[in-house]
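Asker: return a 3D structure for these sequence lines:
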Amino acid sequence: MRCVIEKCCNKAVLIVGDCKYCGGQYCLIHRLPESHHCTGLETCRKVHFERNCDKIMSEKITPPIVR
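Answerer: Model (predicted):
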């Protein structure tokens, strides 16, 4: 199976080449949503932004109260 990018002749990579946002199968060069101009890029950004925000907020350190 080949990468679905029109002028790309590289083989699609199993597992890491499958885009879960648009469903396309891509080679190593085009596997990232930014590299293949994914139609689900905005959804991808939103999901990862929320995940990172939750992680950062859970690791937030508050200073001790001095009395």
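Asker: all contacts plus neighbour counts: C-alpha atoms, from now on.
Answerer: Noted.
Asker: mind listing what residue 19 touches?
Answerer: For residue 19, the set of contacting residues under the criterion of C-alpha atoms under 8 Å, 6 or more residues apart in numbering consists of 25-26, 31-33.
Asker: one more, please, to line up against the first structure:
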Amino acid sequence: MPPRRIKCSFDECKAAAQRFSGDCTFCDGHYCNNHRLLEDHKCRNLDDCKKEAFEQNAMQLNKERTQVIRGV
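Answerer: Below you'll find the model as predicted:
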């Protein structure tokens, strides 16, 4: 038997969910190509996502910061 197609978790959408790019790790939903972005499916954890991305970017910038060597 072929695997069952998963429908989009967005209300009123009957399209099939994308296998890998349609999975939202913040709300555990499965979305079609039109609703796969957090803003498109109005993810309830959008603020957490933005906060996590900000923290990752800040950590990366601190890691790449140039250090001044004094007394050389």
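Asker: in ChimeraX, how would I select the buried members of the contacts of residue 19 of structure 1?
Answerer: Here is the ChimeraX command that picks out the buried ones among the contacts of residue 19 of structure 1, judged by 16 or more other C-alpha atoms under 10 Å:
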select :25,26,31,32,33
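Asker: got the contacts of residue 19 of structure 1 as TSV, with secondary structure and distance to residue 58 of structure 1 columns?
Answerer: Putting those into TSV (DSSP: H, G, I helix; E, B strand; the rest coil; distance: C-alpha to C-alpha, whole Å) gives the following:
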residue	secondary structure	distance to residue 58 of structure 1
25	strand	35
26	coil	35
31	coil	30
32	coil	28
33	coil	27
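Asker: out of the contacts of residue 19 of structure 1, which one sits closest to residue 3 of structure 1?
Answerer: Of all the contacts of residue 19 of structure 1, the one with the least separation from residue 3 of structure 1 (C-alpha to C-alpha) is residue 26, at 4.3 Å.
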